[in-house]
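> Got a predicted model here, sequence first, then my questions.
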Amino acid sequence: LKDTSKQMALAEQDHNNPWLNISRKYHVHIESLQYTNKCSEMQLKPNSELSIQEARSQAVQFSRTVNGNCPFVGSVKEFDIPTSNTEGGIPITVYMPECSPAVPAILVYFHGGGLLIGSRETNERSLHDISAKTGTIIVNVGYRLLPCPEDVLAPFNDAVNVTDWVMKNKEAIGGSSESAVGVGGDNAGGHIACSVTEDIEGLNFQILIYPTVVNLSSHFESYDEFLDIPVFNTTDLKWQLHLTNLHVSAENNNSRTDILARENLESSPSTLMIAAQLDPLRDAILLYAHKLDNAGVKVQTEIIDGVPHGFFSFPGIFR
């Protein structure tokens, strides 16, 4: 993110700024204001006011509008990963950059959206950028969303199946037998990545971008701070958690669906934790990073100042 004190001041002094109250305590980045202005211009509605299908359509349309089309320099391949749980397999898109080294790292990535919305498309440009700039092969996973009556744990089962397949087929997607493999994701995708590290051994790293490491009964100070901010706020978070809870029956509530219930954190791989400063999830994320550290896991935590939850998905705004 590009930042200057002048840009900060502009955002704070504008009395039409929907971030004005928050800017009395925090420096709100000018790109956060541009983000909310774009949401207003496109007349986006809070997800809590939409049906799941409407929320899905809105997310795709917004992503297409703000991120545009940025060609990827490298190869893009589609695969369907066969499983006993799905007819036709789990679709994945593999990005292999031109700058890829002889032994590239491989990142299996799960998009966000509360397990309910989002798609491979909504994070595509961000993943293109990371792949091109780091030489990493990225596997963008099209896991099944909730509700999924035939498999209430569909996102988690699909994630494990794809990650297991990648671990066994590194060379088939352009990697080497010696390639390090990690998992990552934003929001609910970060939650999924956390759960995968409990089920699969031998992963080398995880990248968690404002992961949903809370449950419906959680409460943190950042919930109160960001109760009604103009984008993803505590109301939106609780809507997301409530709907997810409806579609996962009580007997399936375990450490996969509730990351806070996980006890064997010492088996987690080295972790890069990224939090947005203006996010109701912020305090929970910092607590989870602390728990990983206490369990002996190598953790690097980065708080991105002045931005809200969701910034990673919109490189067309947050540069």
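Happy to help now that I have it.
> Going by C-alpha atoms from here, please, whenever you check contacts or count neighbours.
Noted.
> residues in contact with the residue nearest to the spatial centre of the chain?
Nearest to the geometric centre of the chain sits Asp186, at 0.9 Å (Cα atoms, centre = their mean). Neighbouring residues of Asp186 by Cα atoms under 8 Å, 6 or more residues apart in numbering: Phe110, His111, Gly112, Leu208, Ile209, Tyr210, Pro211, Phe312.
> what's the answer for Tyr143, then?
Applying Cα under 8 Å, 6+ apart to Tyr143 gives the contacts Ile90, Pro91, Phe110, Ala154, Pro155, Asp158, Ala159.
> Over to it. Which of the three states is it?
Following DSSP: H, G, I helix; E, B strand; the rest coil, Tyr143 is assigned to coil.
> Could you do the one 3 residues further on as well?
The local conformation at Leu146, judged by three-state DSSP, is coil.
> residue contacts, it?
By Cα under 8 Å, 6+ apart, the contact set of Leu146 is Leu115, Leu116, Val152, Ala154, Pro155, Thr244, His247.
> Can you tell me which of the contacts of Asp186 is nearest His128?
Phe312 (12.3 Å; Cα to Cα).
> any idea how far Ile92 is from Glu124?
Distance, Glu124 to Ile92, by Cα to Cα, to the nearest Å: 12 Å.
> Mind listing the shared neighbours of the two?
Taking Cα under 8 Å, 6+ apart as the criterion, Glu124 and Ile92 both touch Asn140.
> Going along the chain, name the strands of the chain.
74-81, 90-97, 106-110, 137-141, 181-186, 205-209, 270-278, 299-308 (DSSP state E).
> Compare the ones you listed and give me the one nearest Asp129.
When these are compared by Cα to Cα, strand 90-97 sits nearest Asp129, at 9.7 Å.
> who does the closest one touch, helix- and strand-wise?
Counting contacts by 3 or more Cα pairs under 8 Å, 6 or more residues apart in numbering; DSSP states H and E, strand 90-97 packs against strand 74-81, helix 124-134, strand 137-141.
> among the ones you listed, which is nearest Ala9?
helix 124-134 (27.9 Å).
> any idea how far the closest one is from the chain center?
14 Å (Cα atoms, centre = their mean, to the nearest Å).
> Would you mind getting the angle between it and strand 137-141?
Here helix 124-134 runs at 160 degrees with respect to strand 137-141, directions being taken by axes from the mean of the first three to the mean of the last three Cα atoms, to 10 degrees.
> Comparison target below:
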Amino acid sequence: MATALTDPEVRQFVEKSEDFFPQDGSNLSIDQQRTLYDRLCAAFGAPLPDRLTVHDLTLADRPARHYQPDVVRTTAHLLFFHGGGFVVGGIKSHDSICAELAVAASMNVFALDYRLAPEHRHPAAFEDALGAYLSLRQENPVIVAGDSAGGNLAAAVALAARDCELPATGQLLIYPTLGGEALAASNREEAAAPLLTSQDMQFYQKVRSDEPPPYDDKFFAPLAETDYGGLPRAVLFAAEIDPLRDEAVLYAERLQDAGVPTKLHRETQLVHGYLRARGMSWRAADSFKRMVEALRWLSEESPL
């Protein structure tokens, strides 16, 4: 049964979001989706915090952005992959999010502009993400993180990094898509959820890959992995009203079963994309604070 959205602040966030990107947005052309998504993200953007230096660079031949706070309390770097269904978004779409994480967690944050589908199908985005990770990992421990599609890339990089014996320090996965649509009850229960539907997800998975989507490829669908041992500790955030909710739950359970220290936050009354709501919803703001606490735990600076 679908969960009723009753929180007035979250409902206001959904309504404002749909003013910029309609509920059936996946039916638009790719160019239209990118234009509307950029406008949506700009509408929820916030001024960058003080005590921060920002500069652009390249990581593994891809554009990236470095957020360096005045106070850095850990040698670990955060490598953040943006959401957007592997089709929309970029550095600008998550600019203020990455900046706020850098200052609040007192750590260096790097955001990657990976190649997008359909111009660049899988494994292009994964290869960009892994290349950026390996570049940073040469000098510093690295925590991988991302929201939605970015959460998928973070989990895939964590798997690949373990396999090549250059393990990540941690993984922060925010309402990730992990390739478990057939397993996740929420894919049916929340099929018509606001801001992301199950139909939207089917569209993005098809655009991302040559049909049929390779759900047996763990770097496309991390839930296809059969051995989760040796992965870095993880913190996952699942939005209650989201078809992807139970993919995060399943992944957390598999990590825990493999002995990986894992924390799962099930965020009541929140919807997919709620990071953008942190300035207008106390629930989203509270969840963002827990993400900062998670980064401190993942970098081994304080208990969670």
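Cool, got the structure. From a predicted model like this one, the values you see are computed outputs, not experimental measurements.
> and the strands of structure 1 as CSV, adding distance to Lys238 of structure 1?
Shown next, in CSV, are the strands of structure 1 (distance: least, Cα to Cα, whole Å):
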stretch, distance to Lys238 of structure 1
strand 74-81, 33
strand 90-97, 29
strand 106-110, 21
strand 137-141, 25
strand 181-186, 17
strand 205-209, 19
strand 270-278, 16
strand 299-308, 16
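> looking at the ones you listed, which is closest to Met42 of structure 1?
With Cα to Cα as the measure, strand 299-308 is the member of the strands of structure 1 nearest Met42 of structure 1 (18.3 Å).
> Provide the aligned range in structure 2 for that closest one.
Under TM-score structural alignment, the counterpart of strand 299-308 of structure 1 in structure 2 spans residues 262-271.
> Break down the stretch 201-319 of structure 1 into its helices, ranges please.
Along the stretch 201-319 of structure 1, counting by DSSP state H, counting those that start in this stretch, helices occupy 221-225, 234-247, 282-294.
> and among the helices and strands packed on strand 90-97 of structure 1, the most buried is which?
Ranked by mean neighbour count, those are led by strand 137-141 with a mean of 27 (mean count of other Cα atoms under 10 Å).
> how big's the offset between that one and structure 2?
Strand 137-141 of structure 1: mean distance to aligned residues in structure 2 after superposition is 0.6 Å, counting by mean Cα distance after the TM-score superposition for structure 1.
> what does that strand contact?
Around strand 137-141 of structure 1, the neighbours that count as contacts under Cα under 8 Å, 6+ apart are 90-97, 100, 104-111, 120, 124, 127, 131, 159, 162, 174-175.
> now it against strand 90-97, angle please.
Between strand 137-141 of structure 1 and strand 90-97, the angle comes out at 160 degrees (the same axes, to 10 degrees).
> quick revisit: for the strands of structure 1, which one sits closest to Ala261 of structure 1?
Comparing these by their distance to Ala261 of structure 1 (Cα to Cα), the top pick is strand 205-209, with 17.5 Å.
> where does the helix or strand hosting Ser287 of structure 2 sit relative to the chain's centre, distance-wise?
Here Ser287 of structure 2, judged by DSSP states H and E, is contained in helix 282-298. Centroid separation between helix 282-298 of structure 2 and its chain, computed with Cα atoms, centre = their mean, is 14 Å.
> Show me what that helix packs onto, helices and strands only.
So helix 282-298 of structure 2, by 3+ Cα pairs under 8 Å, 6+ apart, packs with helix 95-105, strand 170-174, strand 262-271.
> got the buried residues for that helix?
Within helix 282-298 of structure 2, the residues scored as buried using 16 or more other Cα atoms under 10 Å are 283-285, 287-298.
> try stretch 142-154 of structure 1
Gly142, Tyr143, Arg144, Leu145, Leu146, Pro147, Asp151, Val152, Leu153, Ala154.
> likewise stretch 212-229 of structure 2?
Pro213, Pro214, Tyr215, Lys218, Phe219, Phe220, Ala221, Pro222, Leu223, Ala224, Tyr228.
> And stretch 167-183 of structure 2, by the same measure?
So stretch 167-183 of structure 2, judged by 16+ other Cα under 10 Å, has buried residues 167-181.
> Now for Asp61 of structure 2, how many residues are close by?
A count of nearby residues for Asp61 of structure 2, using other Cα atoms under 10 Å, gives 11.
> whereabouts in structure 1 does stretch 87-98 of structure 2 align?
Counting by TM-score structural alignment, stretch 87-98 of structure 2 corresponds to 116-127 in structure 1.
> List the contacts of that stretch.
52-53, 55-56, 59-60, 63-64, 67, 69-70, 93, 111-113, 138, 140-142, 145-147, 240, 244, 312-315.
> Sort out which of the residues you listed are buried, if you could.
By 16+ other Cα under 10 Å, these give 52, 55-56, 59-60, 63-64, 67, 93, 111-113, 138, 140-142, 145-147, 240, 244, 312-315 as buried.
> Now the counterpart of Phe219 of structure 2 in structure 1. Nearest residue, chain neighbours left out?
Using TM-score structural alignment as the criterion, Phe219 of structure 2 maps onto Arg256 of structure 1. The spatially closest residue to Arg256 of structure 1, leaving aside those adjacent along the chain, is Ser195, at 5.0 Å (Cα to Cα, 6 or more residues apart in numbering).
> Can you report how many residues neighbour the residue opposite Asp7 of structure 2 in structure 1 once aligned?
Correspondence of Asp7 of structure 2 to structure 1, assessed by TM-score structural alignment: His29. Look at His29 of structure 1: counted by other Cα under 10 Å, it has 28 neighbours.
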